[in-house]
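# Structure, please.
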Amino acid sequence: MTTTSRGALPLAGLLATSGVLHFLAPKPFDAIVPRSLPGGPRTWTLLSGAAELAVAAAVAHPGTRRLGGLAAAGLFAAVFPANVKMAVDWRHAPPARRAIAYGRLPLQIPLVLWGLRVARR
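Purely as a prediction, here's the structure:
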């Protein structure tokens, strides 16, 4: 396994897993869709799940890996408002749930950097 695939394939796996979960268990994703977006939350949940699957495929394939890494970085940045909504909605939740919601916010930074690192290799 090359250095490139070692970083890219786990990223593709993460994206694919999340994308599949959007279809298998959409309710938690529906709940964090910002209300300011037009249309229904389920539409955005399914669109973002499809986007994650497409980006996962692009990252996994060496010929599209650079574009896939850039798309992954963009996708991770684009879903940040959903993570902010979750943190706001869960601000009075039990401590474990608050920790999850707040922990997702800074996690986006290494995820964006991971996508950019894959794109550079």
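# Every contact and neighbour count from this point should use C-alpha atoms.
Fine.
# I'd say L70 and L111 touch.
No. The pair L70 / L111 is not scored as a contact, 11.4 Å apart, by CA atoms under 8 Å.
# Grab the most central residue of the protein for me.
In the chain, the C-alpha nearest the mean C-alpha coordinate belongs to F76, at 4.9 Å (CA atoms, centre = their mean).
# Tell me which of L70 and L111 has more neighbours.
L70 (23 against 17; other CA atoms under 10 Å).
# For the more buried one, list the residues it contacts.
Residues in contact with L70 (CA atoms under 8 Å, 6 or more residues apart in numbering) are G115, L116, A119.
# for the protein, longest helix please?
helix 95-120 (DSSP state H).
# Now the second one, please; I'll put the structures next to each other:
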Amino acid sequence: MNDGRSGAPALAWLLATTGVLHFAAPRPFDAIVPRSLPGGPRTWTYLSGAAELAVAAAIANPGTRRLGGLAAAGLFAAVFPANIKMAVDWRHASPARRAIAYARLPLQVPLVLWGLRVARR
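Modelled structure (predicted):
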């Protein structure tokens, strides 16, 4: 298995980094939790951070990499509503903030594909 071709180490690093950020600096993540979810935003921030850390660990381990890649693809799809909320909330923000929020929407597609590529290799 060639990790370099699938990008598994980089994907594991990305997920681990964002997972840690959910705990170290949760406020920005709390702000994009859709209001329709039950419970408080901080609970969802911590749950999604824990999920990112677990998926990162699965991808980092060759024995669970296939499952980790599939889980990453699912996770990236599952957080898409948060990206939509961010884009809606920031629609009147500065041009730089709007650009960030709007860029996150199409970025989910290559992230999902990256997870699937890791799962295939």
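# So after superposing, what's the score?
Comparison of the two superposed chains (TM-score structural alignment, normalised by the length of structure 1) gives a TM-score of 0.97, and 120 aligned residues with a CA RMSD of 0.9 Å.
# Where does the residue nearest to the centre of structure 1 fall, secondary structure wise?
Using DSSP states H and E, F76 of structure 1 falls within helix 65-78.
# Helix or strand: which one has L14 of structure 1?
helix 3-24.
# In structure 2, what range does the following helix or strand past that helix match?
Using DSSP H and E, the helix or strand that follows helix 3-24 of structure 1 in sequence is helix 27-31. Aligning helix 27-31 of structure 1 against structure 2 (TM-score structural alignment) gives residues 27-31.
# ok, average deviation of that stretch from structure 1?
In the superposition with structure 1, the average deviation recorded for stretch 27-31 of structure 2 is 0.1 Å (mean CA distance after the TM-score superposition for structure 1).
# List the buried residues in that stretch.
Under the neighbour-count criterion of 16 or more other CA atoms under 10 Å, stretch 27-31 of structure 2 has F29, D30, A31 buried.
# do the same with stretch 33-48 of structure 1
Residues of stretch 33-48 of structure 1 classed as buried: V33, P34, P41, R42, W44, T45, L46, S48 (neighbour count, 16+ other CA under 10 Å).
# got the end-to-end distance for it?
Across stretch 33-48 of structure 1, the straight-line distance between its terminal residues is 10 Å, by CA to CA, to the nearest Å.
# Give me the contact list for that stretch.
The contact list for stretch 33-48 of structure 1, computed with CA under 8 Å, 6+ apart, reads G19, H22, F23, P26, F29, D30, A31, P81, A82, K85.
# just checking, what residue in structure 1 corresponds to R66 of structure 2?
Using TM-score structural alignment, R66 of structure 2 sits opposite R66 in structure 1.
# tell me the contacts of that match?
Residues near R66 of structure 1 by CA under 8 Å, 6+ apart: V59, V118, A119, R120, R121.
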